[in-house]
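*Asks:* Quick one: sequence plus predicted model below, questions after.
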Amino acid sequence: MNLENELLGIVPRSDLAAQHAASSRAASDDRQELLAQIRRLTQERDAWRERWKALWKAHND
């Protein structure tokens, strides 16, 4: 990028494309991490639900 363009805030298209690609990858990584957390929390919830069912059943027997 030449100094004039830099001073005017003009960014070459290739730089914008690279920034967009990096941003998209980061967003995708964030989504994957959130989905993994949701799966883990869902499994934990289901395990607790089964424990409570067993306790309730034992209490009522």
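*Replies:* Ah, there it is.
*Asks:* When you work out contacts or count neighbours from here on, use the C-alpha atoms and nothing else.
*Replies:* OK.
*Asks:* so where's the longest helix in this structure?
*Replies:* For the chain, the longest helix by residue count, based on DSSP state H, is helix 13-60.
*Asks:* this is the comparison structure:
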Amino acid sequence: MQDVENQAAHIAQDAGDAITKGAQDAGAGIADGVQQFGKGIADGLEQLPEIKLPKFGRGKK
């Protein structure tokens, strides 16, 4: 009976390890995707022409 319990414990441990690794891999993949997305936005913004806005507020009277 103890062999069955040990075997079940090992199966549960292996399943837990696999779930943990899968979650870590998914988290790393998401982080990489967000980083690449942010870099794409930054690169796109660098390509936009500089916009010069008129100054408002106190000026010549």
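*Replies:* Received it, and whenever you're ready, just let me know what you need. Since the structure is predicted, the reported quantities are computational estimates derived from the model, not experimental observations.
*Asks:* Any chance you could compute the TM-score here?
*Replies:* TM-score for the superposed chains, counting by TM-score structural alignment, normalised by the length of structure 1: 0.73, backed by 49 aligned residues with a CA RMSD of 0.9 Å.
*Asks:* Tell me the helices and strands packed up against the longest helix of structure 1.
*Replies:* With contacts taken as 3 or more CA pairs under 8 Å, 6 or more residues apart in numbering; DSSP states H and E, helix 13-60 of structure 1 sits against no other helix or strand.
*Asks:* counterpart of residue 40 of structure 1 in structure 2?
*Replies:* Matched to structure 2 by TM-score structural alignment, residue 40 of structure 1 sits across from residue 28.
*Asks:* distance from stretch 32-46 of structure 2 to structure 1 after superposition?
*Replies:* Superposed on structure 1, stretch 32-46 of structure 2 shows a mean distance of 0.7 Å to its aligned residues (mean CA distance after the TM-score superposition for structure 1).
*Asks:* cool, and stretch 3-23 of structure 2?
*Replies:* Looks like 0.5 Å for stretch 3-23 of structure 2 (mean CA distance after the TM-score superposition for structure 1).
*Asks:* Around residue 5 of structure 1, count how many other residues there are.
*Replies:* 11 (other CA atoms under 10 Å).
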